[in-house]
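In: Could you work out the structure for the sequence below:
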Amino acid sequence: MTKRVLAFQPWDGGSHRAVRHSIERHAEHEWTFRTMPGRGPRWRLRLAGLTFATDERARATAGESPDADAIFATSMLSLSDLRATLPPRLRGRPHVLYMHENQIAYPASPKTRERDRERDTHLAFTNLASIEAADRVVWNSAWNRRSFIDGIEKLLKHAPEPFDPGWRERLERRSLVIPPPIESLDDRDRATTEDRESDEGGPAAILHNTSLMDYPDAVRVVWPHRWEYDKGCDELLEIANTAKRREAEGGPRLHWLLLGQPFQRVPESMRTMLGDHADRIEHAGWLPRTEYVETLRRADWVLSTARHEFYGIAVAESLLAGCLPWLPDRLSYPELVPPEAIGLDPWNTDIRTDQPRGHGLNRAGIHQRIAERLEPAAANIAVRRLESVITDAIDA
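Out: Below you'll find the model as predicted:
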């Protein structure tokens, strides 16, 4: 039976927006989304729940608030504030919290003052209060859940009084992991301006060098991250420097495809990358969906230098497009690829045979194992599982 879901999305940008669009495309339930633009993260975490509830009370007074069988909310708000201040008839409905990220494992900017880093711990407790207020909690990766639990346990040791020791058991009992929905790369009907649109505030493309496409023997490496401190721009530059040195010593010629979103303020390491390695950068900046997929499919590797990644939709898309994984043994990546695919790079792989040295699998074998790992993230499967959680919460 179709259920009615009233959903609150306080950060409707980037991968958050992509998840919403997939839900709307594949849902069997009847969803009504309330959204806010993706800006002001601290303000969203502290005020979005109250703002949404205020708006919903106004709709209720005007007789315009829809009835709902369940409430769905994403993690960039305080669900405890939302649930406490919604119209009374909605407060008692099952509340499902989708933990797209957690604030305890989100790295502070190097420019953040120490007192502000301490203040940011309050946002982690906003997450904890949201989890306590939820009937079900969905995490997009086991790493997301594990990093939150480990981080909160450390923070609670500094509390002036012991906190209820039952919090972890309640969290684990209400929680399950469902990967974010990933749309098929073959879907030509997917709206290019919605799922990979360039958010306000940043240039669409910085560099496009078509002449580099004439090198058939070049090894093409996708780096699909936002151009921000938490994505390891400095490590990318170090790797590019190493690649240039090893090429001079007879190693493979690496070409770079920097497909993540740039912003108005470009990190210094990325400026250096664009200057020192322009003769090896085929593209830098955002691409429309069709061109983005075509670029992934002609690449050989996907590289991540991220220091923070709760799932990695762009990395998963690159893998599904046929890229070999150049991924660190950290964050969510061990959930995306089999153990034998961690630690590979273009220098320990025979490019002519696609046979990673020291491994029993060739490129085709690795991709088969990766496809098996990523099958639960197929958009229709992931949305179906998410709706089953909501149905179970309603029927409980």
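In: make it CA atoms for all contacts and neighbour counts henceforth
Out: Noted.
In: For the closest residue to residue 329 other than its chain neighbours, the count of nearby residues, please.
Out: Spatial nearest neighbour of residue 329, chain neighbours left out: residue 342 (6.2 Å); criterion: Cα to Cα, 6 or more residues apart in numbering. Residues near residue 342, counting by other Cα atoms under 10 Å, number 17.
In: Spit out the contact partners of residue 342.
Out: Contacts for residue 342 (Cα atoms under 8 Å, 6 or more residues apart in numbering) come out as 325-329, 334.
In: And the buried ones among these, selectable in PyMOL?
Out: In PyMOL, this line selects whichever of these come out buried by 16 or more other Cα atoms under 10 Å:
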select buried, resi 325+326+327+328+334
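In: Make CSV out of the contacts of residue 342 and add distance to residue 170.
Out: Output for those, formatted as CSV (distance: Cα to Cα, whole Å):
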residue, distance to residue 170
325, 36
326, 37
327, 33
328, 32
329, 30
334, 26
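In: Could you list which of the contacts of residue 342 belong to strands?
Out: 325-326 (DSSP state E).
In: for the contacts of residue 342, which one is nearest residue 131?
Out: residue 334 (25.3 Å; Cα to Cα).
In: show me the contacts for that closest one.
Out: Each residue near residue 334 by Cα under 8 Å, 6+ apart is listed here: residue 342.
In: From residue 304, how far out is it?
Out: Taking Cα to Cα, to the nearest Å as the measure, residue 334 falls 13 Å from residue 304.
In: Kindly report the same for residue 51.
Out: For residue 51, the distance to residue 304 - Cα to Cα - is 36 Å.
In: And these two? Which one has more around it.
Out: residue 304 (24 against 18).
In: just the helices in the stretch 101-250 of the chain please.
Out: Shown for the stretch 101-250 of the chain, the helices assigned by DSSP state H, counting those that start in this stretch span residues 114-133, 142-156, 167-174, 192-195, 233-248.
In: Is it possible to get JSON lines of these that adds mean neighbour count?
Out: JSON lines is the format used below for these (neighbours: other Cα atoms under 10 Å):
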{"stretch": "helix 114-133", "mean neighbour count": "17"}
{"stretch": "helix 142-156", "mean neighbour count": "17"}
{"stretch": "helix 167-174", "mean neighbour count": "14"}
{"stretch": "helix 192-195", "mean neighbour count": "15"}
{"stretch": "helix 233-248", "mean neighbour count": "16"}
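In: Same list, those, but as TSV with distance to residue 261 please.
Out: Output for those, formatted as TSV (distance: least, Cα to Cα, whole Å):
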stretch	distance to residue 261
helix 114-133	25
helix 142-156	23
helix 167-174	34
helix 192-195	13
helix 233-248	12
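In: which of the residues in stretch 330-350 are buried?
Out: Buried residues in stretch 330-350 (16+ other Cα under 10 Å): 331-337, 341-342, 344-346, 349.
In: compare with the first, here's sequence two:
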Amino acid sequence: MFEAVGGKDSGSPRVLLVEAFYGGSHKQLIDLLKKNIPSCSVFTLPSKKWHWRARTAALYFSQTIPTCPSYRVLFSSSVLNLCELVALRPDLAHLKKVLYFHENQLVYPVRKDQDRDFQYGYNQVLSCLVSDVVVFNSHFNMDSFLSSIRSFMKKIPDHRPRDLDQLIRPKCVVLSFPVQFPDVSREHDKNPELFFNTLLKLKERQLNFQLSVLGETFTNVPEIFVSSRHQLDSHILNWGFLPSKDQYLQVLCDADVVVSTSKHEFFGVAMLEAVHCGCFPLCPKALVYPEIFPAHYLYSTPEQLCKQLQEFCKRPDIARRHVVTVDTSLYSWASLEPRFQTLLSTERP
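Out: Below is the predicted model:
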């Protein structure tokens, strides 16, 4: 898809927004930028077949992005192999190239390490090397990526490149994903087993609670979802994808507690949305969560999570009266817009 956006001035397009996986948070960010950044041209591919987008999007965009002498800045997510694109299109190489990491493939969870496709992480490293600015949505995302480069490159059998992290680090900045408040989300990486097993323990103890499990339904649904939905049927208020954002927000506003059991999270938009709607958050003491949530919202073990939820079942007023000490406004577009404006200015770092 191509869309030219005039923005706040009527001149020729100055910023080139390229998104190889136009869906979810990737789409939300591109939509925000094209709405608020002057003089953009937008080129996207639908959010399907992620692996093929990562492999081949650069070639596609090299043929579909027209030559335009007014371009000054190129912004893309790390799904795109930026190195390939600027090699195929030398006219884009002189632009200020900004690469945004929603997630990184060096630590993205796989069931077995041998299942990890080397090429995806390798492409991200190459893209960083040709970028002028490398932007991560959290310190956890940045630190985990940079600290993993050296061990990741050891997979190469010989003649390994050296000191790549030192070449990339000076280009790196952290700029949180801008969540649109109050317009208030894969499966093995979210650890549903811990979540449902904890709730089943609460049920066995005959504790009173109501449950909403929200999100898209995918083709390959883990068995734990099927069996738990049956066993927890009497406690379920909502299950699955809700047709409108308003309905989704209403469920969050009606809830008392939001739980994450993720084994993978580089930012956590859904948790912040729920907190913004008044939910008490319970998150793992790992990944990005300690960066955003104070210690009293973090649990270290499944037993701690179960104990906390058991207390809320017995005393729901504790969660309902609590005022969450997380300033969600820090992650709003209103707060972050000036930094994105600077990022997409023609000035190089």
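In: What TM-score do the two superposed chains give?
Out: Aligned and superposed, the two chains score 0.87 in TM-score terms (TM-score structural alignment, normalised by the length of the second structure); 329 aligned residues with a Cα RMSD of 2.3 Å.
In: Who are the contact partners of the residue nearest to the spatial centre of the second structure?
Out: Central residue of the second structure (Cα atoms, centre = their mean): residue 102, 4.5 Å from the mean position. Residues in contact with residue 102 of the second structure, defined by Cα under 8 Å, 6+ apart, are 25-26, 77-78, 136-137, 177, 266-267.
In: Who are the contact partners of the corresponding residue of the second structure for residue 181 of the first structure?
Out: Residue pairing (TM-score structural alignment): residue 181 of the first structure is matched to residue 178 of the second structure. Going by Cα under 8 Å, 6+ apart, residue 178 of the second structure touches 29, 331-333, 336.
In: of all those, which comes closest to residue 189 of the second structure?
Out: residue 29 (22.6 Å).
In: The closest one maps to what in the first structure?
Out: Alignment note (TM-score structural alignment): residue 29 of the second structure maps to residue 19 of the first structure.
In: List the ones among the buried residues of stretch 330-350 of the first structure that fall in strands.
Out: In strands, judged by DSSP E, the following of those are found: residue 349.
In: Please report how far residue 193 of the second structure lies from residue 67 of the second structure.
Out: 50 Å.
In: and what of residue 276 of the second structure?
Out: 43 Å.
In: Neighbour count for the two, which is higher?
Out: Taking neighbours as other Cα under 10 Å, residue 276 of the second structure and residue 67 compare with residue 276 leading, 21 against 12.
In: What's that one aligned with over in the first structure?
Out: Aligned partner of residue 276 of the second structure by TM-score structural alignment: residue 320.
In: swap in residue 61 of the second structure?
Out: In the first structure, residue 61 of the second structure lands on residue 52 (TM-score structural alignment).
In: and what of residue 322 of the second structure?
Out: Under the alignment by TM-score structural alignment, residue 322 of the second structure pairs with residue 363 in the first structure.
In: That match: what's it in contact with?
Out: Applying Cα under 8 Å, 6+ apart, the residues contacting residue 363 of the first structure are 324, 354-356.
In: give me that answer again for 10 Å
Out: For residue 363 of the first structure, the contact set (Cα atoms under 10 Å, 6 or more residues apart in numbering) comprises 322-324, 341, 349, 351, 353-356.
In: Give me the neighbour count for the residue mapped onto residue 74 of the second structure from the first structure.
Out: Aligning on TM-score structural alignment places residue 74 of the second structure opposite residue 71 in the first structure. The number of residues packed near residue 71 of the first structure is 25, by other Cα under 10 Å.
In: So what angle separates the directions of the helix or strand harbouring residue 71 of the first structure and helix 114-133?
Out: Following DSSP states H and E, one finds residue 71 of the first structure within strand 70-74. On the basis of axes from the mean of the first three to the mean of the last three Cα atoms, to 10 degrees, strand 70-74 of the first structure is oriented at 160 degrees to helix 114-133.
In: average gap between strand 70-74 of the first structure and the second structure?
Out: Here strand 70-74 of the first structure, set against the second structure after superposition, deviates by a mean of 0.6 Å using mean Cα distance after the TM-score superposition for the first structure.
In: Quick check: next helix or strand after that strand?
Out: helix 79-85.
In: Which strands or helices does that next one pack on?
Out: helix 41-61, strand 70-74, helix 88-91, strand 95-99, helix 114-133 (3 or more Cα pairs under 10 Å, 6 or more residues apart in numbering; DSSP states H and E).
In: Give me the mean deviation of that helix from the second structure.
Out: Mean for helix 79-85 of the first structure is 1.0 Å (mean Cα distance after the TM-score superposition for the first structure).
In: So what touches that helix?
Out: Residues outside helix 79-85 of the first structure that contact it (Cα under 10 Å, 6+ apart): 8, 45-54, 56-57, 71-73, 90-97, 126-134.
In: and it, which residues are buried?
Out: 79-85.
In: Let me see the ranges of the helices in the stretch 201-349 of the second structure.
Out: Applying DSSP H, counting those that start in this stretch to the stretch 201-349 of the second structure gives helices spanning 223-231, 245-254, 269-276, 289-292, 302-314, 316-321, 333-343.
In: possible to save the ones you listed as CSV with distance to residue 13 of the second structure?
Out: Shown next, in CSV, are the helices of the stretch 201-349 of the second structure (distance: least, Cα to Cα, whole Å):
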stretch, distance to residue 13 of the second structure
helix 223-231, 47
helix 245-254, 32
helix 269-276, 30
helix 289-292, 36
helix 302-314, 51
helix 316-321, 49
helix 333-343, 15
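In: Out of those, flag the one nearest residue 112 of the second structure.
Out: If we rank the helices of the stretch 201-349 of the second structure by Cα to Cα, the stretch that ends up nearest is helix 223-231, at 19.4 Å.
In: Just the contacts of residue 102 of the second structure: which are in strands?
Out: In strands, judged by DSSP E, the following of those are found: 77, 136.
In: Please list which of the contacts of residue 102 of the second structure are preserved in the first structure.
Out: Checked against the first structure using both residues aligned by TM-score structural alignment, their matches' Cα atoms under 8 Å, these keep these contacts: 26, 77-78, 136-137, 266.
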